[in-house]
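A.B. asks: fold the following and give me the result.
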Amino acid sequence: MDLDAFRWLLTDDGRRLLDRATGLDPRSLSDAESLRRTAAPEHVAAALTQVELRRRAVAKLGEDAARMYFTPDGLEQATRAPVAAHRAARLRASGLRTVVDLGCGIGGDLVALARAGLTVAGVDLDPVRVEVARANLAALGLGGAVGVADATEVDTTAFDVAYADPARRSARGRVFDVDGWTPPWPFVLDLLTRDACVKLAPGLPHEVVPDGVEAEWVSDRREVKEAVLWSGRLATTARRATVIGDGGLATLTDEDLPAAGSLREADGLPAYVLEPDGAVIRAGLVQAVAALADGHLLDPHIAYVGAPASVATPFARCYRVVEELPYREKPLRAALRERGVGRLTIKKRGVQVVPEELRRRLALRGTAEATLVMTRVAGKGVALLVEPPA
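C.D. replies: Next up is the predicted model:
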């Protein structure tokens, strides 16, 4: 995005053009042509880009999206509003009050932090993203300072907390090597020697987390969105799973894990199967869900929990086991056809099954809908017909 064109959008004429463009189709040539009668092509392109990005941003940022500004890569990296709000609330509850965002992008986290009552400042290497972040704070009536700077050269000592969200994408796509992040992993490790909060990808390996640093995995509406490292006074445990949903927020930590050998012993097929939330799995807290359900692991290496009774918990989906079906494909097909199943959801863990391919080979034609869990119990492959509890 051109910096001058974006700055023009913030003028009175630019805002009027953006208002006119809001009701149009950004992909329509005729709509674009109608705008070009009164504005320069580069200004029309900038306005239509914002219209499209605002539409896409609603899923992440809700009603704020209609007033905010974006760049394509900035929107891609922006945190979902409920997740950012959780992080900001946790920082607010810590008693610390000033935060510097090192690599603030379009300012999504600055918005959440400022709304939580924190004093915020942000830096970014890209002048366009800095201008967008500044505009977003202003558009939402929030305070905060934003400037162009290299995050690795900023003196953070004047702030209570340093926050960073290293860029994990390049022109070639997602970057999995930590040394290819911007800022790179050594910078993150140095930052974690003080009171800091660092947002990372949810696939973060446990073994790279430094001693004394808390690792929190966060899911929103059952999608694992991020891993967050908390250091210094912000670290309160070793591992945490936080689940955000329609019912609010719930959290498990390693302190909720049962004592070794205290879980219920498996005794045949369970009456219910629990499918832990992805954040719980990433955090290595499946056994905490088993303890919560007075249950057991179906297999020591698989994230399914067997339970003797129905359990309502934000940390897992619960299913009643209707019956065990044949695990082998041919008799499984016969059993499902006998039950009139035509629409089949296949859930699998710990077995070599590709649900889409298996569903195609089963070639079911019935009218009933069913859910099948394919996994291992005590090392043996099983197929369980399940349903939500009554």
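A.B. asks: make it CA atoms for all contacts and neighbour counts henceforth
C.D. replies: OK.
A.B. asks: where is the longest helix in the chain?
C.D. replies: If each helix of the chain is counted by residues according to DSSP state H, the longest one is helix 41-61.
A.B. asks: name the surrounding residues that touch that one.
C.D. replies: In this structure, residues lying in contact with helix 41-61 by CA atoms under 8 Å, 6 or more residues apart in numbering are 1, 5-6, 8-9, 14, 17-18, 21-22, 26, 32, 35-36, 64-66, 68-72, 75, 78-81.
A.B. asks: quick check on the residues you listed: which are buried?
C.D. replies: 5-6, 9, 14, 17-18, 21-22, 26, 32, 35, 64-66, 68-71, 75, 78-81 (16 or more other CA atoms under 10 Å).
A.B. asks: which stretches in this structure count as helices?
C.D. replies: Counting by DSSP H, the helices of the chain are 3-9, 12-22, 29-36, 41-61, 72-77, 81-93, 108-115, 127-139, 185-191, 278-282, 286-292, 329-338, 355-362.
A.B. asks: between the ones you listed, which one is nearest to residue 378?
C.D. replies: In terms of CA to CA, the element of the helices of the chain nearest to residue 378 is helix 286-292, at 16.0 Å.
A.B. asks: quick one: the closest one to chain centroid distance?
C.D. replies: When distances are taken as CA atoms, centre = their mean, to the nearest Å, helix 286-292 is centred 22 Å away from the chain's centroid.
A.B. asks: so which elements touch it?
C.D. replies: Packed against helix 286-292, as judged by 3 or more CA pairs under 8 Å, 6 or more residues apart in numbering; DSSP states H and E, are the following elements: strand 296-299, strand 302-307.
A.B. asks: list of residues touching it?
C.D. replies: Residues from elsewhere that reach helix 286-292, judged by CA under 8 Å, 6+ apart: 252, 254, 256-258, 263, 276, 280, 296-297, 303-307, 315-316.
A.B. asks: any idea how far the residue nearest the centre of the chain lies from residue 79?
C.D. replies: Relative to the mean C-alpha position of the chain, the nearest C-alpha, by CA atoms, centre = their mean, is the one of residue 225, at 1.3 Å. With distances taken as CA to CA, to the nearest Å, residue 225 is found 8 Å from residue 79.
A.B. asks: please give me the structure for this one as well, since I'd like to look at both together:
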Amino acid sequence: MDRAELVELLSPEGLRLLDGLPEWDAKADIVKTVADLRKQGHPPGLVATVLSQAKLRHRARAKFGPFASRMLFTEPGLEQATRLQVAALHAGRFARADVGHVADLGCGIGGDALAMAAIDLEVTAAEADEVTAAIAAYNLTPFPRVRVLHERAEQVALGGIGGAWLDPARRTTAGGTTTRLADAADYSPSLDFAFGLADRMAVGVKLGPGTDRDLIPEGAEAQWISVDGDVVELGVWFGQVARPGIGRAALVIRGDSAHELTAPADSEDAPAGPLGDYLYEPDGAIIRARLIGDLARTNGAWMLSPGIAYLTADTAFDSPFARGFRIVERMPADERQLRQALQARGIGTLEIKKRGIDVDPAALRTRLKLRGAERATLVLTREQGRHVALLVERL
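C.D. replies: Modelled structure (predicted):
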């Protein structure tokens, strides 16, 4: 969205048209919808803009719930925006640390600032991109204690502000195409600037979950968060908002429940051993935080093979940090024999999970020529370095 499109969208006509549209339906006849709106006298540019916003609002419900229906978005802004459920956790850190005024530097469309303002924190939000800053201002209008600035993070005067939250831009948009930045040195603001603020105030920095661990400063708290099985972020915390004695944390959110595993540092992997009666797949946040060893030792499990994130045990255990499977049968590792074995069991629908094996599950599924009414789950991995194929059922 460019500046002219935003001005048109924020006009009384534009906002009335957007708010009057029915819920976005991907199956609807978009050509007919456009034609109908044009017949009503709306300019073609405005029609395109409001329909784009309607689509973004529909997608945004996954992150913002019902709030999305009264917010505005940009494509990259929505991509990087924090889920409201997780943003509330960020805000809670500052509130518990008695940081009453937070600078949201690089606020994007305002998702984190919204969560902070909702618990009555004072927020100074800054965004370098003019259109995105205007959208953030619109989204944060209901909160009188929020000030939105069209400024680069590095230019914001921080006097009297007790804490800072930064979500450095990790994508760049050119010619309508958004590209993820591979080099952390290209983030905006830079990590040197973000981490450097910790010398003067309480600081939290949101990064991608796959961020190079060597970039995490010594002494910071690093928390990986997964939501419904998807690892969504790495939060790096300093000062009052970092918890004493915690260097690594994995927060696992599923539905309305949340569970966390913490440690002073990376945990040592558990020893590898032979396959037990049960197989466990640790949550991605546990894997990213390198707390697999602690998870194994807590539950009497061990690694199936060094360096591969599967655990095994002789007795079943229930943990929010791992999905469990009962081993039904060892299958032949040879592809031809595996195909024959699956066909003999009438398995026509097969979920394939793999770790430590160089195979494309979709291509393998085609080559297996499955047929039959039965469903099954197959795990392809290594047991103490050797290839194994395991027929399993979820606990």
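A.B. asks: need the TM-score between these chains.
C.D. replies: The TM-score (TM-score structural alignment, normalised by the length of the first structure) is 0.91; 385 aligned residues with a CA RMSD of 2.3 Å.
A.B. asks: thinking again about what came up before, map the residue nearest to the centre of the first structure onto the second structure.
C.D. replies: If you follow residue 225 of the first structure across to the second structure using TM-score structural alignment, you land on residue 232.
A.B. asks: just to revisit the earlier point, for the helices of the first structure, could you give me a markdown table that also reports distance to residue 145 of the first structure?
C.D. replies: Formatted as a markdown table, the helices of the first structure follow (distance: least, CA to CA, whole Å):
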| stretch | distance to residue 145 of the first structure |
| --- | --- |
| helix 3-9 | 17 |
| helix 12-22 | 23 |
| helix 29-36 | 34 |
| helix 41-61 | 21 |
| helix 72-77 | 18 |
| helix 81-93 | 17 |
| helix 108-115 | 9 |
| helix 127-139 | 7 |
| helix 185-191 | 21 |
| helix 278-282 | 33 |
| helix 286-292 | 42 |
| helix 329-338 | 61 |
| helix 355-362 | 50 |
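A.B. asks: nearest to residue 148 of the first structure, of the ones you listed?
C.D. replies: Evaluated over the helices of the first structure, closeness to residue 148 of the first structure peaks at helix 127-139, with 6.0 Å, by CA to CA.
A.B. asks: which parts of the closest one are buried?
C.D. replies: By neighbour count, with 16+ other CA under 10 Å as the criterion, the buried positions of helix 127-139 of the first structure are 128-137.
A.B. asks: what packs against it?
C.D. replies: Secondary-structure packing of helix 127-139 of the first structure (3+ CA pairs under 8 Å, 6+ apart): helix 3-9, helix 108-115, strand 145-148.
A.B. asks: residues near the residue lying closest to the match of residue 225 of the first structure once chain neighbours are set aside, how many?
C.D. replies: Here the nearest residue to residue 232 of the second structure in space, its sequence neighbours aside, is residue 226; by CA to CA, 6 or more residues apart in numbering that works out to 5.5 Å. By other CA atoms under 10 Å, the residues close to residue 226 of the second structure number 22.
A.B. asks: now for residue 226 of the second structure: which residues touch it?
C.D. replies: For residue 226 of the second structure, the contacting residues are 232-233, 250-253, 283-285, by CA under 8 Å, 6+ apart.
A.B. asks: let's have these in TSV, adding distance to residue 151 of the second structure.
C.D. replies: Listed next are the contacts of residue 226 of the second structure as TSV, based on distance: CA to CA, whole Å:
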residue	distance to residue 151 of the second structure
232	27
233	25
250	33
251	33
252	35
253	34
283	38
284	36
285	34
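A.B. asks: among those, give me the pair with the biggest separation.
C.D. replies: That would be 233 and 283, which, of the contacts of residue 226 of the second structure, are the farthest apart (CA to CA) at 13.5 Å.
A.B. asks: looking at the two, which has the bigger crowd around it?
C.D. replies: Comparing residue 233 of the second structure with residue 283 by neighbour count (other CA under 10 Å), the higher total belongs to residue 283, at 24 against 20.
A.B. asks: next up, the contacts around the alignment partner in the first structure of that one.
C.D. replies: Using TM-score structural alignment, the partner of residue 283 of the second structure in the first structure is residue 277. Contacts of residue 277 of the first structure were listed using CA under 8 Å, 6+ apart, and they are 219, 222, 243, 314-317.
A.B. asks: and for residue 133 of the second structure?
C.D. replies: Residues in contact with residue 133 of the second structure (CA under 8 Å, 6+ apart) are 107-109, 126-127, 148-150.
A.B. asks: closest to residue 173 of the second structure among those?
C.D. replies: Looking at the contacts of residue 133 of the second structure and their distance to residue 173 of the second structure, the nearest is residue 108, at 13.7 Å (CA to CA).
A.B. asks: looking for the alignment partner of the closest one in the first structure.
C.D. replies: Residue-level alignment of residue 108 of the second structure against the first structure, with TM-score structural alignment as criterion, gives residue 105.
A.B. asks: now for residue 353 of the second structure, how many residues are close by?
C.D. replies: When neighbours are defined as other CA under 10 Å, residue 353 of the second structure has 15 of them.
A.B. asks: equivalent analysis for the one 10 residues further on, please.
C.D. replies: Per other CA under 10 Å, the neighbour tally for residue 363 of the second structure reads 9.
A.B. asks: and the gap between whichever residue in the first structure pairs up with it and residue 363 of the first structure?
C.D. replies: Aligning on TM-score structural alignment places residue 363 of the second structure opposite residue 357 in the first structure. Distance from residue 357 of the first structure to residue 363 of the first structure, counting by CA to CA: 10 Å.
A.B. asks: do residue 285 of the first structure as well
C.D. replies: When distances are taken as CA to CA, residue 285 of the first structure and residue 363 of the first structure turn out to be 37 Å apart.
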